[in-house]
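> Pasting a predicted model and its sequence here:
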Amino acid sequence: MSDPRVAEHMPLLKGAWTHEVAAKFVAAKEERWRSDGLGHWAILADDRYVGWGGFQKEGDEWDFGLVLMPAAFGLGARITRKAVAFARGDTRIPFVTFLLSPSRRNLAALDRLGATFVGKIEHDGATFLKYRLETR
């Protein structure tokens, strides 16, 4: 999260990524598991940590987020396809949303998944590109 190549696509990431900030962040993500029964996972490739991602409830919608270490950026589409397959098998998730930073330029993978552009939205004071993918 402290790598500038990661941070540039995370408009909600403000300030330095310290141990204290990281601990609060992890606690908030763990609370999502307790409150919603689903949340983010550590992502491994070849038994090595490459990032985190998963589903987070935003109101009545399940949003999918994925943050990868720069060396693993090429794994995003494959990881997202696996997550979407999970969502399609989970009756709690009739559709998935994706909130992407406007700095993101390569959005063709969302088109290939069948996601549709909803529009630009404001979330916690930042602008995002919102996409939606039906899972039923």
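Received it, and whenever you're ready, just let me know what you need. Residues are numbered from 1 along each chain as shown.
> contacts, neighbours, all on C-alpha from now
OK.
> all helices for this protein, in order.
Counting by DSSP state H, the chain has helices at residues 4-7, 19-36, 76-88, 108-113.
> Among those helices, which comes closest to residue 53?
Closest of the helices of the chain to residue 53 is helix 76-88, at 9.0 Å (criterion: CA to CA).
> The closest one - contacts with which helices or strands?
Helix 76-88 is packed against strand 61-68, strand 95-100, with contacts defined by 3 or more CA pairs under 8 Å, 6 or more residues apart in numbering; DSSP states H and E.
> tell me, how many neighbours does residue 134 end up with?
Residues lying near residue 134 (other CA atoms under 10 Å) number 16.
> Quick check: it touching residue 94?
Yes - Residue 134 is in contact with residue 94 according to CA atoms under 8 Å; the separation is 6.4 Å.
> Pick the most buried one from the helices of the chain.
helix 76-88 (a mean of 16; mean count of other CA atoms under 10 Å).
> returning to that earlier point: so which of the helices and strands packed on helix 76-88 gets nearest residue 5?
Judging the helices and strands packed on helix 76-88 by CA to CA, what sits closest to residue 5 is strand 61-68, at 10.1 Å.
> and that closest one, how far from the chain's centre?
Computed by CA atoms, centre = their mean, to the nearest Å, the chain-centroid distance of strand 61-68 equals 2 Å.
> still on that earlier bit, quick check: which of the helices of the chain is nearest to residue 57?
That would be helix 19-36 among those, by CA to CA, at 7.1 Å.
> And here is the other one:
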Amino acid sequence: MPPEIAFARLPDIPLDILVAHMSDPRVAEHMPLLKEAWDAAAARAFVAAKEACWHRDGLGHWAILADGRYVGWGGFQKEGDDWDFGLVLKPGDFGLGLPITRAALAFARSDPRIPYVTFLLPPSRRNLGALRRLGARFVEEVTHDGAAFLKYRLDTA
């Protein structure tokens, strides 16, 4: 039976859990913007930045739970005119990416502010079949904070 996916707020997750998650080298492997080691101060700043998005835009990144257990973080962040979807799972939970993405996209489809979603993926991500099966299409290669990303778009309307 698949786990029950739920979204919570990042401040609800103990900082030591976030530090352990983001300090795993398997996580950093596909995160070109993750350049510094994580400690409690970095986790606190991260949570504050993500909460600022909620206050500014009314939406942001969630802590993601599977059967009540923290498995990662992700959600929607306003990038210019785009609502970009990001997902960062704990290595032992990488297999939950598709069900979590489907749950998040169901949320996006019910929100009139989100006519489409973008995905910025590092070129190191080779397996993009699931993204294409969801209906996302390649838009262009972009540079964000000095790192290259592949930009995909999925209409939600």
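Received the coordinates, thanks. Quantities reported herein were computed from a predicted structural model and do not represent experimental measurements.
> Show where the strand of greatest length in the first structure falls in the second structure, residue numbers please.
Looking across the first structure with DSSP state E, the single longest strand is strand 48-58. Under TM-score structural alignment, strand 48-58 of the first structure corresponds to residues 69-79 of the second structure.
> post-alignment, the matching stretch versus the first structure, mean distance?
When the first structure is overlaid, stretch 69-79 of the second structure sits 0.3 Å from its aligned residues on average, using mean CA distance after the TM-score superposition for the first structure.
> Residues touching that stretch, excluding its own?
10, 13, 21, 53, 57, 59-65, 83-90, 93, 104 (CA atoms under 8 Å, 6 or more residues apart in numbering).
> Same question for stretch 128-136 of the first structure.
Contacts for stretch 128-136 of the first structure (CA under 8 Å, 6+ apart): 84, 87-88, 93-102, 110, 113-122.
> Just give the number of residues close to residue 24 of the second structure.
Neighbour tally, residue 24 of the second structure, other CA under 10 Å: 14.
> Nearest the geometric middle of the first structure, what residue?
The centroid of the first structure falls nearest to residue 65 when counting by CA atoms, centre = their mean (0.5 Å).
> buried subset of the contacts of stretch 69-79 of the second structure?
Neighbour-count burial (16 or more other CA atoms under 10 Å) is assigned, among the contacts of stretch 69-79 of the second structure, to 10, 21, 53, 59-65, 83-90, 104.
> Tell me the counterpart of residue 140 of the second structure in the first structure.
That one, residue 140 of the second structure, aligns with residue 119 by TM-score structural alignment.
> Can you tell me the closest non-neighbouring residue to that match?
The shortest distance from residue 119 of the first structure to any non-neighbouring residue, by CA to CA, 6 or more residues apart in numbering, is to residue 130 (5.5 Å).
> Ok, residue 103 of the first structure next?
residue 9 (6.0 Å).
> again with residue 42 of the first structure
Closest to residue 42 of the first structure by CA to CA, 6+ apart is residue 52, at 4.5 Å.
> Same check on residue 150 of the second structure?
Distances taken as CA to CA, 6+ apart put residue 141 closest to residue 150 of the second structure, at 4.6 Å, once the chain neighbours are dropped.
> Contacts only, for that neighbour.
With CA under 8 Å, 6+ apart, residue 141 of the second structure has these contacts: 148-151.
> swap in residue 41 of the first structure?
52-54.
> overlap between the residues you listed and the second structure?
With both residues aligned by TM-score structural alignment, their matches' CA atoms under 8 Å, the contacts of the contacts of residue 41 of the first structure that the second structure also has are 52-54.
> Now flag whichever of these is closest to residue 77 of the first structure.
Among these, and counting by CA to CA, the member closest to residue 77 of the first structure is residue 53, at 12.4 Å.
> Fine, thanks again, bye for now.
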